[in-house]
Structures are given as C-alpha cells and as structure tokens.
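Undergrad: With the sequence up front, the predicted model follows.
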Amino acid sequence: MASPWTVEQVIGMAPDAASVGAGRKLASAAKWQQLGQTDRLVWGEIKGSGSTPYQTCIDTAGPAFKCSCPSRKFPCKHGLGLALVHAASASAFATDAPPEWVAEWLAKREARSERETRRQTKTAEPLDPATEQRRAAAQEKRREQREEKMQAGVEELQRWLADTLRQGLARAMEQHQPWDHMAARLVDAQIPGLARWLRRCQEARYGSEQWQGTALQALSRLQLILDAYQRRETLPEPVRADLYELLGVTQGKETILAQPGVADTWRVMGKWTGDADRLQVQRTWLRGERTQRWALLLDFAVANAVLPITPEEGAGIEGELAFYPATWPVRALLKTQQGIEPAQPNALMAACDGLDGLYRTYAERLAATPWLERIPVALRDLTPVKVDDHWLLIDTEHRQIPLAPHFPLRWELLAMGGGEPVQLFGEWDGDAFFPLTIADSARLQGFHALHMELS
C-alpha cells in the first residue's frame, strides 16, 4: 500500500516547527512496535516515558490523529513521526486487521459521522410551506439583528477613531490597550474582519522605521471600508459581496456549492499556513490549465484540528470549483473531483509574467476593489539581493521590487537560486512580494514545508 502523503505534506500538517523536529526524531520504523495499516488506517505503538507504550493511529480519510500521550498538540510528535515513517516506507507496515483500540476509535468516529449525515439529511428534507416560511422569517430576523449589531459597531469604531487620532498618530499608536479593547468590541459586534484590520493598523507601528506611511495607508483603507458600509445599499452587488467578505460575513458553503462549477485541471501553485484569531488558516492557490483562471482555497481549523491535506505544488486537481461572488471571483470551493494528476515542474513557468504584468494586474484589481489585500502572481527571472538591511528582487532589466520583510527564508532563497535568476510564485500586497514557491527545471519547491522543516 502506497502512502497517501508525501513527507512535505506530513510536515505541512505540523502545528509548529518544534513538532516537526520532534516528529523527525521518531521517523524511523525501528523505533515503532506493531506497525499496521489498512486502506484507511495507520497505527503503531512506541515507547514513551512510562511503562506502557503510546498508542498512535491515523485515519487518512480525515485526516485525523489519535494518540494516548498527554500532549495537547494535534497532531502530536508521535502522530507526525508515524505519518513520516509511513510516507517514507509504507512497506514497513503490516496489512492486517486493526487492533481493538484502533477499531474502537474508528467506530466512534464513524458513529459521529453517521449522526452528522442524518442531521444534514434531515435538514435537506423538503419542508411544508408553513415550516419553510417560519424558518425563512427566523433567518431574516437573525440577519436583521446582526446588521443592527454591525451598524452599531461601525458607528462606535468611527467615533473611537476620531477621538483616538485627534491626539496625534504617534501617541495613539503607542497605546496597546485601547486598540485591543476596540478590536474585542468589534468581535462582539460580529465584525471580525474589521477587528483584524484594526489590529493590522496598530501593528504597523512596529513594521519598520518608516511606519508612519504604512499606518496611514492602513487607516485610510479602514476609513474607506467604514464609508462603504454606510452606503452599502447603493453598491453594486459584487462590490457589496467583497465588502461583506472583508467584514467577516460570508455565504454558507451549501449556497456556494449549489452554483455551477468551473471545470478544469487546477494546478497547485503555492500554499501557506499561518495563525489568525486563534485559528489555523491555510491558503492554497490554484491556476486552471485551460481557463488560466486563478483560484484560492481558504481553509480554517481550530487549534486541535488538522487542516485539509492539499496536493503538492505542481500537482493538478481534475474537477470543478465553485466561486464566491466578488468583483474578482477568486476564492472557491472544490465542488467535484475526478482525480489528482502528477506534479509538473513547468506548471509555474507557464504562468510567469514580468513586473509590467504584475503592476498592470494589481492596478486593475485595486481599481475594482480598493481594499484589496493581495493578488497571486508568478514572476520570471528574478534575482534576490541584499542591500544594507533590505532584501530586493531584481529582474533582468535591473528593475526591483521589495521582498516581504516577514518572509522567513531570505538566505535560503538566495542559496537555492545560486545567485542566478529564478522563477517564483507568491503574493503581492502592493508593497512587497512574499514568495510561496520556487521553480527549476526539475521540480517546484514550496517554502512553507521548507520553513517548517528548517525551523
């Protein structure tokens, strides 16, 4: 039985870099006892600090992890170690019936899944007109109540901004507590997106010595968002959809998946995982081979859950995507999937553009969506260089763009290119470029898994 994951994908599941290092120390079949597998399950036992071995198992259909160790991380180092062993040498696992403790865990998972399926089936059953009318009325009432809370939150934020900035930008930005309190109030008002944007404004104070311009730009965009919300009823529908997405109000997955899908072979161009508001956030950028359309799969997981496993960079997802409404529809859900095609090293090359194309595309998107956060872009023939304390990417015409200061693998990027121009895929936020993938003639290398491995 072949492993469902590569080593890079297992590393991508780790909750932090420390867990990767700890898991690698256990990534040897010789350290494990009773290694076994089925088409769906992987399990093993390993000696811990006590007299009883730790029992670790993985449901690859989830993926989901279970371990008898006391760690609160998911997956723990034992789960990562077991997955790494399986990714490297699946033949070391005996194909056998699972032991009782594995079967019991799987039975509980399947029972929960059955209950959820019954609940969804019951929800999907046709309703009589009276019940449907009552539910629609209740839903509309909840929507109106949320709008009232949001309106009150926007008005409170507007007053707070005016009072805060009246004392001067420098002094206002030095005070942490008022900003944190206001962000919490926005969460209470059910506008988590505004709370996140407010934190970004405050964090600009520590971005660089020239923080004033960055802070003013962020505050100006925040004011634009507040103004747009006050006149939301006059906005075109796609712009209003953008606005509500930014505020943190999104349509349900069922509604999006009910829309017609866009069929293509969707190549994985790059991905990154980070934390936001006590959640794990995973961005996976795709590009359609035939449509040449960009798409973003955005996944979230609470601290003790595992994010969905996506194919490696360069692999193709053959299927349909359903897109969220927007002025530039890019966020999507996987509607149907027929299979996964092997990775193609030239997948990034086919999408590469120059700096002129980057500026043109960003200007077009920004004109349509003035609060645009980032765009995906593949760039050719860029050479990373360090000038004083700044990192730049220089093209063959000696034009330059800044490398994002929070990109963690600057020296590794320089070493991987060997001082020669490289092809990169990443995200451009209007100020700097954050690389996600580097390409050569043999393969695509994602920086996220590399960062987890090297940290």
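TA: Cool, the structure landed.

Undergrad: CA only for contacts and neighbour counts going forward, please
TA: OK.

Undergrad: Quick one: residues in contact with the strand or helix carrying Thr123.
TA: Secondary structure assigned from DSSP states H and E places Thr123 in helix 100-124. Here helix 100-124 makes contact (C-alpha atoms under 8 Å, 6 or more residues apart in numbering) with 43, 57, 59.

Undergrad: ok, the first one touching Gln33?
TA: Same thing as Trp43. No: counting by C-alpha atoms under 8 Å, Trp43 stays clear of Gln33, with 9.4 Å between them.

Undergrad: Who has more neighbours out of these two?
TA: Trp43 (28 against 16; other C-alpha atoms under 10 Å).

Undergrad: a strand runs through that one, doesn't it?
TA: Yes: the assignment for Trp43 is a strand, going by DSSP: H, G, I helix; E, B strand; the rest coil.

Undergrad: got the contacts of helix 100-124 as TSV, with distance to Tyr324 columns?
TA: Output for the contacts of helix 100-124, formatted as TSV (distance: C-alpha to C-alpha, whole Å):
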residue	distance to Tyr324
Trp43	39
Cys57	36
Asp59	30
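
Undergrad: Now do the SS call for Thr437.
TA: Secondary structure assignment for Thr437 (three-state DSSP): strand.

Undergrad: quick one on the thing from earlier: show me which residues of the helix holding Thr123 are buried.
TA: Residues of helix 100-124 classed as buried by neighbour count (16 or more other C-alpha atoms under 10 Å): 102, 106.

Undergrad: take a look at this one as well, against the first:
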Amino acid sequence: MNQQGVRWTAEQVLALAPDNASRRAGSKLGAAGPWSGAGCTDAGAVWGLCKGSGSKPYQTVVDTTGPAYKCSCPSRKFPCKHALGLLLLWASDERAVGGAEVPDWADEWLSARARRTERAEAGDGGGGRAAKAADPEAARVRAERRAERISAGATELEQRLADLLRGGLAAAEQAGYGLWEETAARMVDAQAPGLGRRVRELGAIPGSGPGWPVRLLEECALLHLLDRAWLGRERLPAPLAATVRTRVGLTAPAEGPPVRDGWLVLAQYDVKDGMHTNRRIWLYGRESGRTALVLSFGPAGRPPELALPVGAELSAELVPYGGAGQLRAELGERFGAAAPVGGPPPGGSTGAALVSYGAALRDDPWLDSWPVTLSDVVPVPGADGSWQLADAAGGTALPVVSTPLSRPGLWKLAALSGGGPVTVFGECGHRGVVPLAAWARDAPELVPLTA
C-alpha cells in the first residue's frame, strides 16, 4: 500500500523518462501552475488535468503500482511528459496533489486496468496458448523442424569461420561488412537470431580501431564454442543446454518457482538493438538476496512500456527463466506501489567481484557481464583519461569501461565520492566494470549513474 506520506523522489521519477527530451519537458511541468484537479489515493492512483495548447486540458492518470500511465495527449512515449510532470508534482508537493476521491474519467481507466489484471491472474485470455498446449505432438514437430534449421545454420557458420581463419584475419577487413551481414541474415533465416546478432557484431570489429584482430579472434572463438555446443547439446548438462538454446535465440517462458520479495530497483537503462529498444532493469531482493534482470522490449520507434522507479523498493513476485547462471526473470504480481527505501545491497571487494564473475562464466561462457556491488571503493582517474574503482583498504582495482552509458555518470560518481569511499553497483565484464548506481558512505539514497 502506498501511503501518501511515502512518495517517490524527483530523481526516481525522472529515471522513468524514456529519453532526455522527455526528462526536460516533464521537469517543466513539475510545478502546480499548469495543473488542476490533481489528487491521489493510498492505493497508488495519481491523476490531474494539465493545461495544454488546446481548449481542453489533458487528462493524465498514473497507477504507481505498475507503474502504468494513461494520458489523453497524442504522445507515443511512455511515460509522456505530462505523466512525468504529474509524478514530479506528486513527489514534491503534498498540498497540490493530496488525497481525494477519484474522478470518473480516471476511475474508468483504473477500473478497466484492475479487471484486466484479475482476468490475467485467473488465466482468462490464454486461449491461444492453451490451444497450442492442447496439441503437444504438433508442438514437438515444430520444435524439431526449427532445431534442424538451426543446426544447418550452425554448420554453415562453422564453415564460414573456418574459411576466415584459413584465409587470415586481414581478409576480414578487406571483405567489408556486407559479407557478414549476408551471413547474419542467413542465420536469421535459419531461425537462430542469437547467432545472427553475434555475426553482426563480428562484422563491426574490423573497423573498431587498434587491436581489432585480437578482439575478432576472441569473438570468433566464442561463436565457434556456441556452434559446437548447439550441435552437441544432447551431451550437455540440462542447465547448460538451456543456456545454449537461449544464446542461439530460442525463447522459453519463465517457468521457475515465483520468488516474492521486496525488490530494490538498482538500475534501469536502454540499449538499442537495430530498430528496437531493449530496457534492462536490475533488481535486488532484500530477503532472498537474489539479483535479477528484467527485460522489456520496445518496437521500432517506441520505447518499452515497463519502467520502474530507480532507488525504490517494489513488493512483487519474480518468475525466473531457466539456464545455467541466468539472472533473467519476469515481473509477476505486484503488491502495492513502489516506495523509497534506504541502503545498498550487501557488497564486497573488487577481488570478490572478479571471483563471482569468473564463477558465472563457468556456467555461461558467453556471458557479457555480471552484476556486482562493490563496497568501499574510490574512483581514481588515470593519466590517460581512464578511471578505476580501487579498494579503499588497498589491494586490487577494476578499470571503468568507457562507454556512452558509463561516461556521463563518471563525474557524478567522482563528485559523490569527493575522494572518499563509496558503494557502487554495476556490471563487471572482462574489460572492467560499468558503474550503474552508487551510494555515499553513511547515506542511504541511491544515486543513478545512467541518466
């Protein structure tokens, strides 16, 4: 239950924005001036009327238990600037957005949303899935045919890699990107989109700067390992075989036992994948001690709809996916709205982070990174413009990977540290760590480093 006295912070609201333009526009609407008829309930509903350029104000309502948004404006962004402005006003001014009776126009959407949730929990609307499950023989035949196509694609890819190594890596730079794109398209035709994605990444390496032959050889080796693992999957342990199926692009439903917990939203950021947008949301269970990754996907031209307030705690169930070392989970039933909480998850040294990443690689050799929480580390700049996270007590240090995601947060992290130790959550990979969130010493507030 979301009590009116426990509201999100402005930073948590702005972390929901789909892009910087929405963040700026929403901030301008975070004052009481353009709003009328605003109110909220203990059950997590927030609503208001925002004056726009037309004669009628925009009707905006938010269900913070999702969160989910509804606005009469024509924007295709979720949340739109009006929803962000309303939440900013709700977060900062209890007099402007106080407890009130829900108006009819807001109640209509909230009630319809509640009915849809009840039907989903009761299993209604799943007739299509039930019909497919009712014919297991047809499903088995479809699965076998797809596996045969993937095997044919993996065999062809093995020949392509052998030709590359036989002719020398220098030929990859001369051939250009077109041949790789053609090979990737053939993998997609073979219904192995995971292989296709990795092939496209290979094609970009020859133009990535000094040292590219080493990087190309590393990625070719991993792709060869994935090919051979797929072709010999019957001999693999069940968890590793499930990981291989996921890596080549076979999707499977989240079927693990649900885990109910208070989940701290550690980080949220978007990654472009061709024309689509993938949103990665990291969660930590206070009681279970589990770290989980929730993915949300947006179609071409639209951001993903799922957005959670970073730094808040959400009482909910997560349903894990299968696979060795997999952290991915699906967000299930939620119990009330997310509320601000204090303090980071338990952390460790940089050496312990490397050990945990190494153990995860043993279960999933194709893992790009692993979530780690580093306690008492100091951000240290190098003479060449690079940064490191060094243990305050001495010992090892982890290089900070310079990416478009990490660069904007480095100065925020340095300012938060002031030369002293901080706690940092991030993704640790073979090139270093990407910081995603931080906490100052003896300060419970999470500071996002990705916005």
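TA: Noted; the coordinates are in hand. Keep in mind that this is a model prediction, so the values were computed, not measured.

Undergrad: returning to what we had before: and whichever helix or strand comes after the helix holding Thr123 of the first structure, what's buried?
TA: Using DSSP H and E, the helix or strand that follows helix 100-124 of the first structure towards the C-terminus is helix 129-165. Residues 146, 149-151, 153-154, 157-158, 161, 164 are the ones in helix 129-165 of the first structure that count as buried (16+ other C-alpha under 10 Å).

Undergrad: and Leu374 of the second structure, how many neighbours does it have?
TA: Residues lying near Leu374 of the second structure (other C-alpha under 10 Å) number 25.

Undergrad: Now for it: which residues touch it?
TA: Contact analysis of Leu374 of the second structure by C-alpha under 8 Å, 6+ apart lists 347-350, 353, 423-425.

Undergrad: Which member of those residues is positioned nearest Pro237 of the second structure?
TA: Pro237 of the second structure lies nearest to Ala353 out of these, by C-alpha to C-alpha, at 26.0 Å.

Undergrad: Aligned to the closest one, what sits in the first structure?
TA: Using TM-score structural alignment, the equivalent of Ala353 of the second structure in the first structure is Leu358.

Undergrad: Is the one residue sitting closest to the centre of the first structure within a helix or a strand, and which one?
TA: Taking C-alpha atoms, centre = their mean as the criterion, Gln282 is the residue nearest the geometric centre of the first structure, at 1.7 Å. Under the criterion of DSSP H and E, Gln282 of the first structure resides in strand 279-288.

Undergrad: So which bits of that strand are buried?
TA: Applying a neighbour-count criterion of 16+ other C-alpha under 10 Å, the buried positions in strand 279-288 of the first structure are 280-288.

Undergrad: ok, now stretch 164-172 of the second structure?
TA: For stretch 164-172 of the second structure, burial by neighbour count (16+ other C-alpha under 10 Å) applies to 169, 172.

Undergrad: how far is that stretch from where the chain is centred?
TA: In terms of C-alpha atoms, centre = their mean, to the nearest Å, the centre of stretch 164-172 of the second structure is set 36 Å apart from its chain centre.

Undergrad: One more: stretch 399-417 of the first structure?
TA: 21 Å.

Undergrad: now do stretch 199-218 of the first structure
TA: 24 Å.

Undergrad: on that earlier part again, the strand holding Gln282 of the first structure vs the second structure, average distance?
TA: Following superposition, strand 279-288 of the first structure is found to deviate from the second structure by 2.8 Å on average (mean C-alpha distance after the TM-score superposition for the first structure).

Undergrad: The second structure: helices as residue ranges?
TA: All helices of the second structure, identified by DSSP state H, fall at 10-14, 20-28, 81-92, 104-122, 127-133, 136-167, 170-175, 177-189, 193-204, 212-231, 238-248, 350-363, 407-417.

Undergrad: Export the ones you listed to TSV and append columns for distance to Pro74 of the second structure.
TA: Shown next, in TSV, are these (distance: least, C-alpha to C-alpha, whole Å):
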stretch	distance to Pro74 of the second structure
helix 10-14	21
helix 20-28	14
helix 81-92	11
helix 104-122	17
helix 127-133	32
helix 136-167	41
helix 170-175	46
helix 177-189	35
helix 193-204	34
helix 212-231	44
helix 238-248	37
helix 350-363	45
helix 407-417	31
